[in-house]
Every structure is written in C-alpha cells, then in structure tokens.
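# Quick check, what structure comes out for this input:
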Amino acid sequence: MIDLNADLGEGFDRWSLTDDEALLSVVSSANVACGYHAGDPATMRRVCTLAAERGVTIGAHVSYRDLAGFGRRAMDVPADELAAEVAYQIGALQVFARAAGAAVAYVKPHGALYNRTVHDAEQAAAVIEGIRLADPALPVLGLPGSQLLAAAGRSGSTGIPEAFADRAYTPAGTLVSRREAGALVTDPDAVTARSVDLARDHEVTAIDGTRIAMSARSLCLHGDTPGAARLARWIRDALETAGVQVKAFA
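I've put the predicted structure just below:
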C-alpha cells in the first residue's frame, strides 16, 4: 500500500500551472500551495473544496516566501521567522479546509525549503517548530534520512518518508539538482516503472544506474511535470496492476 500525492493549487489569480481537477480524480493526497511559492486565497479555497468532494486528503505545501522564483531559489531565513511563516501558511489553509468540511492532515515543504531541510538541521528544526505551532499532531513528508525527518522524531512529531516518481536520484539517495541534466524524469514508461519499483520493491535506480534502497510511505508526482494528470493515471493503474493499493497515509 502506498500514498500517491501531487502538488496542487500552484497558480495565482488568472495564472494556473497545475491541472487540479484532473489530478484530484487520481491522487490520494493533495499538497496544496499556501500562497508563498504559488496559490492565492481563491485557489486554496477551490482546491480544498474539490479535494473534500473527492475524498482526497489535504496537505499544506509550505515554502520560502518566493512567488517570483516559485519557491525554488535558495534563501537564508532566520529560524524564528521561518517557523512563524510555516505556521502562518498552515493556518491559512486550515481555514479553507475546515470550510470545505475537511482538515489539513499533513505538511510538506516545497522546493528549495524541502531540499534545504535534507541537510540543514537548523532550518529543519524551524519547519518542525512551525508545524507544531499550527498543530502538534500534523505529520510531515520528507526525504528518507533527511534532517527534517530526524527533527520530527526528536520533537515527537510523525515523519513520513517520501519518494519521487518523476525526479532523478543520486547514488546517495538525494534528489539530483534541477540545474543538472536528467533531474526530471518525463518518459511515461520510466515514471511508471520507477513507481512500481519504489512501492513494491522499495528500490530505485539512481542516475548513474546503481540500485539504491528507498523505503517510502508516499509517492510524489509534481503537478507541474509535463502531462502530470496523464502520468498520475498511468502511475495509479501500474501500481494497482502490480498489486499495490493506493491509499492516503493520513
């Protein structure tokens, strides 16, 4: 059994990057942008309503405050400020989730913040502090072996290991930088095969061809990956054909 999550609500005003309705018909969990890297109040409300109608679990996709860079630029934010901004984003999404008759059930950092918390213990601890300010019961999605999941464990929070269907891995089990060639996996056959490997065999092929262990409870497909909605359907079909049940972890 594995959760299938996707990044949703990544738009702003009239601009939209993700096919929210199509993805919500496939995924089991929705990482909803909270306004710092993408998203606005109307978009957040709409996605929460659609997710609740379809029985999709809602998660807060928190980020550095970086609309212009889509949250993918490295930033140095003081720990106390970052904790407050994480709590602020979760609180904003909680309003719209409750109004839709649902709840925010987990948190996932986005982009540069996600990557920073793999190695940076201080920033990881600040993210966990922000989550606990909003709701100490909220679990957090993160890379296996990351400082983020370690900080969650130290604080008494629940850390959920996550893998990526559409991103390349280094032999060390970290994500290949988006600045490098081959960082994004877009071939449908490769994406579906990797998804089954991750869910059933708990392994993935790194960018150099080596096989590495990768135990995860949730599998992510980026909403801004080209053809994401079709890929999500192919992933889910491949998983179910392989005997893997797709179900939200939260």
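# From now on I want contacts and neighbour counts done on CA atoms only, so please keep to that.
Fine.
# Any buried residues in the lengthiest helix in the chain, and which?
The longest helix of the chain (DSSP state H) is helix 79-99. Neighbour counts using 16 or more other Cα atoms under 10 Å place 79, 82-97 of helix 79-99 among the buried residues.
# now the angle from the helix or strand just after that helix to helix 79-99?
Moving toward the C-terminus from helix 79-99, the first helix or strand encountered (DSSP states H and E) is strand 104-109. Put simply, strand 104-109 runs at 140 degrees to helix 79-99, going by axes from the mean of the first three to the mean of the last three Cα atoms, to 10 degrees.
# Which strands or helices does strand 104-109 pack on?
Counting contacts by 3 or more Cα pairs under 8 Å, 6 or more residues apart in numbering; DSSP states H and E, the secondary-structure elements packed against strand 104-109 are strand 57-62, helix 79-99, strand 140-142.
# next one: the second one to chain centre, how far?
For helix 79-99, the separation from the chain centroid amounts to 16 Å (computed by Cα atoms, centre = their mean, to the nearest Å).
# The first one now?
For strand 57-62, the separation from the chain centroid amounts to 8 Å (computed by Cα atoms, centre = their mean).
# Identify the residues contacting it?
By Cα atoms under 8 Å, 6 or more residues apart in numbering, the surrounding residues in contact with strand 57-62 are 7, 28-34, 36-37, 48, 51-52, 86, 89-90, 93, 97, 102-110, 248, 250.
# again with the second one
Applying Cα under 8 Å, 6+ apart, the external contacts of helix 79-99 come out as 34-36, 44-45, 48-49, 52, 58, 60, 62-64, 103-104, 107, 122-123, 126-134.
# just the buried members of the residues you listed?
34-36, 44-45, 48-49, 52, 58, 60, 62-64, 103-104, 107, 123, 126-134.
# Just these: which are in strands?
If you go by DSSP state E, these have Ile58, Ala60, Val62, Val104, Val107 in strands.
# to compare against the first, here's another:
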Amino acid sequence: MSSHATPEPSASGRKPITLHRLREMHAAGERITMLTCYDATFARVLDEAGVECLLVGDSLGMVLQGRPSTLPVSLDEVAYHTECVARGNRSAWLIADMPFGCYQESKEQALRSAVRLMRAGAQMVKIEGGGWTPETVRFLVDRGVPVCAHLGLTPQSVHALGGYRIQGRDEDGAATLRRHAAELADAGAAMLVLELIPSTLASEVTRALPQLMTIGIGAGPECAGQVLVLQDMLGLTRGKLPRFVRNFMQGAGSIDEAIRTYVQDVKNGRFPDPQLHGY
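Alright, predicted model coming up:
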C-alpha cells in the first residue's frame, strides 16, 4: 500500500521537480540549474530561488571539512548531509554523491550504498567514472535507482589523473570520453556531469546523446544544464578558483539575489560565458 497524496509545494508555489519534469525541460531546450547543497537552511534558500537540482556532493569534504580532496568522505557523512538537505527542501530534485569506496567493490555494494542514500532522502545518486561503471549503472537503474553519471575530471580519481587537469584535450582522450558517455547512456543513466573538458567536446556529447541530460562544470555553455559549488559561486571560497567559477555575489544585494541571478543567467545562456569560463 502507498499514499498518492500530492506533495506540498514550496513556498514559491513551485510543484516538486521530478525526473519526468527534468526530461520535459531538456526536450524543450530549457537549461537545467544545479548547485551543491549540504544543509537544510541553504536547501530552503536554493529551492525558493528556483534551482531545479540540489547536489549533496562529496565536495563537502573540502568545503565543510577542510580536507585536501573528496577521498576521505564517507557514506555516513553523505547520508547525514542528505538528510539535512531533504528536511529543508520542498520541491527541488535531490541528488547525492556516492563517495569513494562505497560502490567500486561490486554492483551489490553499490546498491546497498544507493539504498542508504535514497532512504536519507536522495532521489538520484551520482557515480564517477566510465569504462567499468555502466554495468553498475544498469544494475541500479534496473532496480529503480535513478543515476547521474560523471565524466571528465572525476575528483575521486584525482591521483590517477595526475591532479586537477582538463580532460579530453587530445583525440584519444576525447574519443574515450565520447565512448564512455555513450555506454553510460545505453546503461540508463539519466544525467551526466561533464567536468573540466573542452567546450567543443561537451557540445559533441550533448548533441550525440539527446536522451542524456548533460550538466556542465567547466564544460562550456552547450550542456543541457550547469552546476557549481555553492560556496564558490557565492565568493566564500578562499584561494585561486578555476576559471569556470563566477562570483555571483558581485553586484548582488543578498544571497537570494545572487542565486536567482545564477538561475536566470544559466536559463538565458549568459552563464557560462564561452570566453571567460570555457576551455
């Protein structure tokens, strides 16, 4: 037995975003907005500002915990922050990262980890990498777990990649990324984060795989949507930031205004600027 009552809308009056609704937006050519989120307060702010997707990223290890990479982040920690975000969220689509070590061992391990995150409130899980991952993606999708894939710079593989470098610049690397994206789409991934790759390559993947909602971060303006780390786009992160980051607090009178500007600029194609934020 299950209840089919309509979920309560957000304070903005927006109906809950579903995977079906995201696909409708993608088919209509409307760009999708996504930001990282780790707590209930910002979940409410982002939701009411019109952000469609909230990502509980393992970036919390660097942003909240001060760690040098995402690798130490545990499944328990992502589940905890997913619960926090779910409590503050009313209508945005909620995605949770599968942290390093919680899905590499076997498909069954991946399912157990995904179940944990979905019980915490996630509506989709994100898995990094290609090549070996499509089998895991298919296993999860066949069991009712929506999956967002992630190619290009995959932070959990930072040591294998030799640091935070642009991926897919040579033809071999680009061909591999195109093949991996096609395999992930065939396995049933609904979304694909493309991080730190040439804009032309991201555009090729987006056009070649229309069933896949590509979400760019340092991948140019032609993806189906965009994502940034919340603290980066609010100008809170100290140190040198990647060129694909824009500080939306500049010229804004409030955090709410900065986030609404981000949503509007992604929708209108003003962000990312291909000259300022692309590769």
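# coming back round to it: of all the ones in strands among the buried ones among the contacts of helix 79-99 of the first structure, which comes closest to Tyr114 of the first structure?
Relative to Tyr114 of the first structure, the closest of those is Val62; by Cα to Cα it sits at 9.1 Å.
# Would you mind measuring from the aligned partner of that closest one in the second structure to Thr41 of the second structure?
With TM-score structural alignment as the criterion, Val62 of the first structure lines up with Met98 in the second structure. Distance check for Met98 of the second structure against Thr41 of the second structure: by Cα to Cα, to the nearest Å, it reads 23 Å.
# Next: Glu83 of the second structure.
Between Glu83 of the second structure and Thr41 of the second structure the distance is 12 Å, computed by Cα to Cα.
# give me the number of residues near Ser203 of the second structure?
Number of residues near Ser203 of the second structure (other Cα atoms under 10 Å) recorded here: 18.
# cool, and Ala172 of the first structure?
A count of nearby residues for Ala172 of the first structure, using other Cα under 10 Å, gives 10.
# Are we agreed that it is in a strand?
No. Note on Ala172 of the first structure: no strand contains this position according to DSSP: H, G, I helix; E, B strand; the rest coil, which reports coil.
# Relative to Gln123 of the first structure, how far out is it?
Ala172 of the first structure sits 21 Å away from Gln123 of the first structure, taking Cα to Cα as the criterion.
# One more: Ala42 of the first structure?
30 Å.
# what residue is smack in the middle of the first structure?
Note on the first structure: the residue nearest the mean C-alpha position is Lys108, at 5.0 Å, using Cα atoms, centre = their mean.
# if we can go back for a sec, so which of the ones in strands among the buried ones among the contacts of helix 79-99 of the first structure comes closest to Ala229 of the first structure?
Proximity of those to Ala229 of the first structure (Cα to Cα) peaks at Ile58, which lies at 17.7 Å.
# Residue in the first structure paired with Glu183 of the second structure?
Looks like Glu183 of the second structure aligns to Ala151 there (TM-score structural alignment).
# how about the helices and strands packed on strand 104-109 of the first structure, which one is nearest Leu23 of the first structure?
Put simply, out of these the one that sits nearest Leu23 of the first structure is strand 57-62, at 12.6 Å, with distance taken as Cα to Cα.
# Quick check: that closest one compared with the second structure, mean distance?
Following superposition, strand 57-62 of the first structure is found to deviate from the second structure by 1.5 Å on average (mean Cα distance after the TM-score superposition for the first structure).
# re earlier: now, which of the ones in strands among the buried ones among the contacts of helix 79-99 of the first structure sits nearest Asp237 of the first structure?
Nearest to Asp237 of the first structure among these: Ile58, at 22.0 Å, using Cα to Cα.
# Quick check: buried residues in stretch 4-15 of the first structure?
Taking 16+ other Cα under 10 Å as the criterion, stretch 4-15 of the first structure shows Leu4, Asn5, Ala6, Asp7, Leu8, Gly9, Glu10, Gly11, Phe12 as buried.
# My read is that the last one contacts Pro41, right?
No. Phe12 of the first structure lies out of contact with Pro41 (Cα atoms under 8 Å); the separation is 9.1 Å.
# Could you check how far the closest residue to Thr205 of the first structure other than its chain neighbours is from Glu203 of the first structure?
In space, and not counting its chain neighbours, Thr205 of the first structure is closest to Arg211: 4.5 Å by Cα to Cα, 6 or more residues apart in numbering. Distance from Arg211 of the first structure to Glu203 of the first structure, counting by Cα to Cα: 7 Å.
# Neighbour count: the two, which is higher?
For Arg211 of the first structure versus Glu203, the count of surrounding residues by other Cα under 10 Å is larger for Glu203: 19 against 13.
# Spatially, what comes nearest to that one if we skip its sequence neighbours?
In space, not counting the residues next to it along the chain, Glu203 of the first structure is nearest to Ala213; the distance is 4.5 Å by Cα to Cα, 6+ apart.
# I'd guessed that neighbour sits against Ala206; true?
No. Under the criterion of Cα under 8 Å, Ala213 of the first structure makes no contact with Ala206, lying 10.0 Å away.
# Neighbour count for the two, which is higher?
Neighbours of Ala213 of the first structure and Ala206, each counted by other Cα under 10 Å, are more numerous for Ala206; the result is 20 against 15.
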